[in-house]
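> Predicted model follows, preceded by the sequence.
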Amino acid sequence: MGFLQRIFGSGGAKPKSVAARASQPAVSAHSPSTRGSANSPQAIRKELVRVSARDTLLHNGIPADWVRADPLTTAAPGRDPGVHVRLSVLHWDPRLVVHAVALQQNLEKRILMMDPQASQWLMGLSWQFALKDDSVCPPLPHPGSWTAPAPDPAAAAPDTEPGNADVISGPTRIAGGGAPHSARAELERMLGERDASFRKDGGSSFEATQPMKL
């Protein structure tokens, strides 16, 4: 009887301990049990990102369903796995585009406030448009508009300053029609000349008031 037969028996049967281990399925290196539990460092970091994003939107008055924060596991050479935050825009509002940089900076500060060590595992933020309805988005403008000088909003703003509600009848051309302050100075000069002329002739350009005949 050979050595293996003496160990496992004449029938070649394996011991119960060996058979029991052989009947258990092999655990894959990518199975959920080895990827980290809910209490793993990565899971805690992702939850911190979600809470920080929710608080940032709430603090700035932005509806929670306008922007979604997706924390993604990211690896980089020479570094431990970290978290990359993808901000998905779900609702179109041009103010989000204008203030996206400030909103991103606000979120980064809040994450660092909640975890001062976040600079070691936070690997960046990015934006993505995942709009539910993109039909309201404006089309691209003329190609030349990107490099054209931006319009001056002050030049097109009406003069609403109190005390300057003078009315001039008929078309009037104001010389040097450039900046608004130059036009106002020219207007005041013209009105001053008109008043001086009126005082000089003593109002003779107006006929004396005659009683109405009945």
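Looks like it came in fine. Residues are numbered from 1 along each chain as shown.
> hey, let's count contacts and neighbours off CA atoms from now on
Fine.
> Helices of this protein, residue ranges please.
Using DSSP state H, the helices of the chain run over 3-8, 16-23, 41-59, 94-98, 100-114, 153-156, 180-200.
> Include mean neighbour count and distance to Thr73 when you put these into a markdown table, please.
Compiled in a markdown table, the helices of the chain are given as follows (neighbours: other CA atoms under 10 Å; distance: least, CA to CA, whole Å):
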| stretch | mean neighbour count | distance to Thr73 |
| --- | --- | --- |
| helix 3-8 | 11 | 48 |
| helix 16-23 | 10 | 34 |
| helix 41-59 | 17 | 8 |
| helix 94-98 | 11 | 26 |
| helix 100-114 | 16 | 16 |
| helix 153-156 | 10 | 45 |
| helix 180-200 | 13 | 56 |
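> CSV please, covering those helices and showing distance to Pro81.
Formatted as CSV, those follow (distance: least, CA to CA, whole Å):
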stretch, distance to Pro81
helix 3-8, 46
helix 16-23, 33
helix 41-59, 8
helix 94-98, 30
helix 100-114, 17
helix 153-156, 48
helix 180-200, 58
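> also this one, for the comparison:
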Amino acid sequence: MTIEEGTENATRRQLVYVLLRDALRRYGIPARWIECQMLVVSSRSRGPGMYVRLVLKHWDYRMMNYTHAFQNALLTDIERFEPQSSEWLHGISWQLEVADTCPYVDMPDKSFWQEPVQRILPAAPMEPLAPAMPAMVHVSNIPSMPNRTASPEASQLAASALASDEAQAREDLEKLFAIRDNELNREAEEGRTPFGYEATKPAPL
């Protein structure tokens, strides 16, 4: 179902997009690794609503290990900014479109699932031009990195990247407030009292 601009669903879609981008930046996850799709659904038990589909575009064992934690963090952000999200957000689903970035293309023998878990660390796909790592690396065999002093050029690049991130964060924050203001204005025009703005009532004695 198409989401029409200017509707509540369009506002919710923009809200989730901004919060996802903010979460990726906050946790240091490359933005190109995850795409977001908003699906309009209708449930017999819950009525009309939306689903967030997170499309994983790049395989990385760290991301696979923390998908559940990342999903919970994103849900918390959505609920914090939109307290009524439980009424329209039916859930989050994941879709893997990792192409050839995943080294595991075939299922292992059934005995694989019966063996005890070993303390091994699967290697993450490296960025282009980086040296390839072996398929499986034992944690005990990973050498420690030598201490190095960052060059002035590297420090300048890091400072520039930090300033860019801060500017993007401010821009996203402004978008979030604009989204919320539009939602409040729409509810006021429809004669609905926005959540959290209900008239106060005296407490019983």
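Nice, thanks for sending it over. None of the values given here were measured: they were computed from a predicted structure.
> Tell me which of the helices of structure 1 sits nearest to Pro77 of structure 1.
Nearest of the helices of structure 1 to Pro77 of structure 1, taken as CA to CA: helix 41-59 at 17.5 Å.
> What is the host helix or strand of Ala158 of structure 2 packed up against?
Counting by DSSP states H and E, the element that carries Ala158 of structure 2 is helix 152-189. In terms of contacts (3 or more CA pairs under 8 Å, 6 or more residues apart in numbering; DSSP states H and E), helix 152-189 of structure 2 is packed against helix 8-27.
> Residues touching the helix it packs on, excluding its own?
The contact list for helix 8-27 of structure 2 (CA atoms under 8 Å, 6 or more residues apart in numbering) reads 3-4, 30-31, 36, 38, 50, 73-74, 77-78, 165, 169, 172, 175-176, 179, 183.
> PyMOL command to pick out the buried ones of these?
To isolate the buried ones among the contacts of helix 8-27 of structure 2 in PyMOL, judged by 16 or more other CA atoms under 10 Å, type:
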select buried, resi 36+38+50+74+77+78+169+172+176+179+183
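> circling back to that earlier point, whereabouts in structure 1 does the helix holding Ala158 of structure 2 align?
For helix 152-189 of structure 2, there is no aligned range in structure 1, judged by TM-score structural alignment.
> Now check Met64 of structure 2 against structure 1: what is it aligned to?
So Met64 of structure 2 corresponds to Val97, using TM-score structural alignment.
> repeat for Leu75 of structure 2
Using TM-score structural alignment, Leu75 of structure 2 lines up with Glu108 in structure 1.
> wait, which of the helices of structure 1 is closest to Cys137 of structure 1?
Nearest to Cys137 of structure 1 among the helices of structure 1 is helix 94-98 (8.7 Å), distances taken as CA to CA.
> State the distance from Ser93 of structure 2 to Met50 of structure 2.
Computed as CA to CA, to the nearest Å, the Ser93 of structure 2 to Met50 of structure 2 distance reads 11 Å.
> meant to ask about Arg80 of structure 2
On the measure of CA to CA, Arg80 of structure 2 and Met50 of structure 2 end up 18 Å apart.
> cool, Leu96 of structure 2 as well?
20 Å.
> and what of Arg25 of structure 2?
24 Å.
> And Ser42 of structure 2, by the same measure?
8 Å.
> for Glu97 of structure 2, same thing?
On the measure of CA to CA, Glu97 of structure 2 and Met50 of structure 2 end up 21 Å apart.
> Gly49 of structure 2 maps to what in structure 1?
With TM-score structural alignment as the criterion, Gly49 of structure 2 lines up with Gly82 in structure 1.
> Nearest residue to the middle of structure 1?
The centroid of structure 1 falls nearest to Ala100 when counting by CA atoms, centre = their mean (2.3 Å).
> and the match of Gly49 of structure 2, how many neighbours does it have?
Other residues near Gly82 of structure 1 come to 22 when the count uses other CA atoms under 10 Å.
> who are the neighbours in contact with it?
By CA under 8 Å, 6+ apart, the contact list for Gly82 of structure 1 reads Gln42, Thr73, Thr74, Ala75, Gln120, Trp121, Leu122, Met123.
> Tell me which of those persist in structure 2.
Of the contacts of Gly82 of structure 1, the contacts whose aligned counterparts also meet in structure 2 (both residues aligned by TM-score structural alignment, their matches' CA atoms under 8 Å) are Thr73, Thr74, Ala75, Gln120, Trp121, Leu122, Met123.
> about what we covered before: out of the helices of structure 1, nearest to Pro139 of structure 1?
Closest to Pro139 of structure 1 of those, according to CA to CA: helix 94-98, at 12.7 Å.
> Average offset of that closest one relative to structure 2?
Aligned to structure 2 and superposed, helix 94-98 of structure 1 gives a mean residue distance of 1.1 Å (mean CA distance after the TM-score superposition for structure 1).
> Give the closest residue to the equivalent of Val67 of structure 1 over in structure 2 in space, chain neighbours not counted.
Correspondence of Val67 of structure 1 to structure 2, assessed by TM-score structural alignment: Ile34. Counting by CA to CA, 6 or more residues apart in numbering, Ile34 of structure 2 lies nearest to Leu56, which is 4.7 Å off, once chain neighbours are set aside.
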